[in-house]
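**Q** please work out how this folds:
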Amino acid sequence: MRIGLIYDTFESYPWREEEPPDADAEYEPVETVDILAAAVEHLGHQPVRVGTATDLRERLDRGLTLDAAVNIAEGARSRNREAHAPILLEMANIPCLGSDALTLSMTLDKSWTKDLVAAADVPTPPHRVYRRPEAVEPQALPGSFPLFAKPRYEGSSKGLRPSSRVESVDALCAEVERLRSAYDQDILVEKFIEGGGEFTVAVVGHDPPEALPALQRGVEPTTGLGLHALEHRGAPTASREWDYELRGTLTPTLEERLQTLTLRLFDRLECRDFARADFRVDADGQPWFLEVNPLPTFAPDDTFAIIAELMGRDYVDYLAEVFDRGLRRLQLA
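**A** The predicted model follows:
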């Protein structure tokens, strides 16, 4: 089969002068695309490197034919940006691995996602959404300080820095204004969970999906922020060497609980084939859902590659297996 690869590399971001320096943080290095192509070839199929959603639209207009597609394209600016490629593929009757356009748009919205998973009995910190600092009412905060502020429609830790953790109303108003000015969108503010560490759980497959081993993330000792939030591409703190520690203990009981919650929200949000969910654990050992990414990176140094290494698997071989499961769901294998 001819399997299209839809992706954004760092070089393809359509920069505008006024955009923040981490605007392309969700995009991928070329090495990720090479891994995707190698996994497709491992299955005996022909990878077709299409590129961005814009590239896809233009090539479809010129008669591009595909039997299926693997999409990891993030798009740009619009809160529906992650849906651009899946919609084009759907309109062209090209089956696509991964979650559909509705799930991708909805899960990019951190507020709506939290409301949906909370309704499915997945604990998530209480939150409020602010458009501007004038909307912050001291008597109606989502919880006691410390609180945490982040853009409502972004991923890959965009916008996060030490000041994202706030300890007062004045600091909160200043952070809402900083993020609103930089990202021109609503700001989600939630209770900052501390005490028991930070973890991520990936899911692959379908009917039933499989929760992979949980990975523990390092946190910066002073702020308690996850190290990835300080080191992401384009962050003003990325060039600094940060100390970190692994807070809490990943016991078998905690790992099972994290996997159960991840599978529950994977089902509730109608994710497909692959996704990754992030949690923080409080001092009492209670996990709290933070966000989910149905377009996780397959970079050769990130979550899925680390899990493959822990399982003693060749990464290309393991990723090919993940894609094969998706093709079977689509009844193409």
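
**Q** CA atoms for contacts and neighbours, from now on please.
**A** Will do.

**Q** longest helix of this structure?
**A** With secondary structure taken from DSSP state H, the chain has its longest helix at helix 252-268.

**Q** what ranges do the strands span in this structure?
**A** Ranges of strands in the chain, per DSSP state E, are 2-6, 46-51, 68-71, 96-97, 127-130, 147-151, 165-166, 187-191, 195-205, 209-211, 215-217, 273-282, 287-293.

**Q** quick revisit: next one: the longest helix of the chain to chain centre, how far?
**A** Averaging C-alpha positions (Cα atoms, centre = their mean, to the nearest Å) puts helix 252-268 17 Å from its chain's average.

**Q** the structure of the following sequence is requested for comparison with the preceding one:
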Amino acid sequence: MNDVSATPHFTPRPRVAVVFGGRSSEHAISCVTAGSVLAAIDRSKYDVLPIGIGTDGRWMLVGDDPTRLAIRGDELPTVTDVAESTAALVLAADPTSREITMLEPGVLPKLLGEIDVVFPLLHGPYGEDGTFQGFLELAQVPYVGSGVFASAASMDKEYMKAVFAGFGLPSGPYTTVRPRDWERDPAAVRAAVSALGFPVFVKPARAGSSMGITKVHRIEDLDAALEEARRHDPKVIVEGMLTGREIECGVLEFEDGPRASLPAEVRVGGDHEFYDFAAKYLPDNGTELDVPAALSPEQTAEVQRLAVAAFEALSCEGLARVDFFLLENGQFVINEVNTMPGFTPVSMFPSMWQATGVDYAELVDRLIQAALRRPNQLLR
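**A** This next block holds a predicted model:
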């Protein structure tokens, strides 16, 4: 048992619960992100309580050792690897108390003290999609990042694109495949996808980290790609191919409103057809990141303008990474918005802000301070 983490909270320093892991297919990436944030939090300024959520949804007290959450070769970390106990942690959805309690069969409940703010480093469903944010709203616990609506809409690529269309923001062609569509009339689904032209990208509608994505070059391979996506999400989105450079831009909320970072470019190499999971996270992947991107001043200003516009259209808060394609005709098209982007020091979001003048430790501190200042959603 980590004695420091388990001691009731008596100091005036804000207590930050760093929550990571979760039930989604992005569990391991969330753990990697948490290791970096735990290493960067100023312990003279904050008390820290690391909480891991297992793949079964159980909350557990984990060791405060960031090195155990790193990728080792091809081996990805999990919450089980670093859990100090199988006892469940509980935060009640009770706005009158922010107490964390440890529950273990046959043992009296153990109070671990109150928390002041949550830093949710959860990626994917049951964490980044508004569900966890809704729970924190019920408990009236401040938290880092976007609220319920922005988290849910950004996670669901169909509705994210609908918001962009409503605000006149550029996005690419797509079709949505709901479970009943595929089960009742697969021929109509194949026809709708064919109308986009090949190749297409078949994606789970509500997943991230390139999980379950397939680049499909011909209609004969569509069925298998749809089934692969449906392993991660019963709703699937199929996007038409956009040819161009992959540009990303970070948005961070300051006291006077959101600002955009210098943009960066992803150049995928090796044997990767697109920016898939291995190209993003595994070593020696052949991917090159240009931070900042080689863009003209006019192009930089335009992508920054669109990044902030997308952030505001979705009612995002705190932080977001906005991904673009820069087409051959010079037009920027928004691909997606990620409300809890990869957050290791070498991830794109922190790297872009490092190039813009905000280093990693300052970025973490700024996000925590913003969450502490901000009331819960319906009180804003």
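
**Q** for the second structure, just list every one of the helices.
**A** Secondary structure of the second structure (DSSP H): helices located at 3-6, 27-40, 79-82, 131-139, 148-155, 157-166, 179-184, 186-194, 222-230, 277-281, 297-313, 348-356, 360-373.

**Q** list the buried residues of the longest helix of the first structure.
**A** 254-255, 258-259, 261-267 (16 or more other Cα atoms under 10 Å).

**Q** pick out whichever of those sits closest to Leu56 of the first structure.
**A** Comparing the buried residues of helix 252-268 of the first structure against Leu56 of the first structure with Cα to Cα places Phe266 closest, at 27.6 Å.

**Q** any idea what the closest one aligns with in the second structure?
**A** Matched across to the second structure, Phe266 of the first structure falls on Phe311, judged by TM-score structural alignment.

**Q** hmm, Gly318 and its match touching each other?
**A** No. Assessed by Cα atoms under 8 Å, Phe311 of the second structure is found out of contact with Gly318, at 9.8 Å.

**Q** which residues are in contact with each of those two?
**A** Jointly contacting Phe311 of the second structure and Gly318 under the rule Cα atoms under 8 Å, 6 or more residues apart in numbering is no residue at all.

**Q** still on that earlier bit, ok, which of the strands of the first structure comes nearest Gln139 of the first structure?
**A** Checking the strands of the first structure against Gln139 of the first structure by Cα to Cα gives strand 127-130 as the closest, at 12.5 Å.

**Q** give the other helices and strands that that closest one contacts.
**A** In terms of contacts (3 or more Cα pairs under 8 Å, 6 or more residues apart in numbering; DSSP states H and E), strand 127-130 of the first structure is packed against strand 187-191.

**Q** in the second structure, what residues pair with the strand it packs on?
**A** Residue span in the second structure matched to strand 187-191 of the first structure, by TM-score structural alignment: 236-240.

**Q** quick check: that stretch compared with the first structure, mean distance?
**A** Overlaying the first structure shows stretch 236-240 of the second structure at a mean distance of 1.0 Å from the equivalent residues (mean Cα distance after the TM-score superposition for the first structure).

**Q** tell me how far that stretch lies from the chain's centre.
**A** Chain-centre distance of stretch 236-240 of the second structure: 20 Å, with Cα atoms, centre = their mean.

**Q** and the counterpart of Tyr315 of the first structure in the second structure, how far is that from Ser36 of the second structure?
**A** In the second structure, the residue matched to Tyr315 of the first structure (TM-score structural alignment) is Tyr360. Per Cα to Cα, to the nearest Å, Tyr360 of the second structure is found 9 Å from Ser36 of the second structure.

**Q** joint contacts of these two?
**A** Contacts common to Tyr360 of the second structure and Ser36, judged by Cα under 8 Å, 6+ apart, are Pro345.

**Q** okay but Leu263 of the first structure is in contact with Val201, surely?
**A** No. Leu263 of the first structure lies out of contact with Val201 (Cα under 8 Å); the separation is 9.4 Å.

**Q** overlap of the contact sets of those two?
**A** With Cα under 8 Å, 6+ apart as the test, Leu263 of the first structure and Val201 both reach Ala211.

**Q** and the residue nearest the centre of the second structure?
**A** Computing the C-alpha centroid of the second structure and ranking residues by Cα atoms, centre = their mean puts Met340 first, at 3.1 Å.

**Q** for the aligned partner of that residue in the first structure, which non-adjacent residue is closest in space?
**A** Under the alignment (TM-score structural alignment), Met340 of the second structure pairs with Leu295 of the first structure. Nearest non-adjacent residue to Leu295 of the first structure, counting by Cα to Cα, 6 or more residues apart in numbering: Ile72, 5.6 Å away.

**Q** can you get me a residue count around the one you found?
**A** By other Cα atoms under 10 Å, 28 other residues sit near Ile72 of the first structure.

**Q** swap in Pro173 of the second structure?
**A** The number of residues packed near Pro173 of the second structure is 12, by other Cα under 10 Å.

**Q** and Ala188 of the second structure, by the same measure?
**A** Residues near Ala188 of the second structure, counting by other Cα under 10 Å: 12.

**Q** picking that back up, got the contact list for the residue nearest to the centre of the second structure?
**A** Taking Cα under 8 Å, 6+ apart as the contact definition, Met340 of the second structure lies against 121-123, 128, 145, 319-321.

**Q** same question, Gly250 of the second structure
**A** Contacts of Gly250 of the second structure (Cα under 8 Å, 6+ apart): 260-263, 307, 319-322, 349, 352-353.

**Q** among those residues, name the buried ones.
**A** Among those, those classed as buried by 16+ other Cα under 10 Å are 260-263, 307, 319-322, 349, 352-353.

**Q** where does stretch 140-160 of the second structure end up in the first structure?
**A** Aligning stretch 140-160 of the second structure against the first structure (TM-score structural alignment) gives residues 93-113.

**Q** please spell out which residues along the matching stretch are buried.
**A** Buried positions in stretch 93-113 of the first structure, judged by neighbour count with 16+ other Cα under 10 Å: 94-111, 113.

**Q** contacting residues around it?
**A** Where contact means Cα under 8 Å, 6+ apart, the residues beyond stretch 93-113 of the first structure that reach it are 66-71, 79-84, 86-87, 89-90, 127, 129, 152-155, 188, 269-274, 291-295, 323, 326-327, 330.

**Q** do that again at 7 Å, thanks
**A** The contact list for stretch 93-113 of the first structure, computed with Cα atoms under 7 Å, 6 or more residues apart in numbering, reads 66-71, 79-80, 82-83, 86-87, 89, 152-154, 188, 269-274, 291-292, 294, 326-327, 330.
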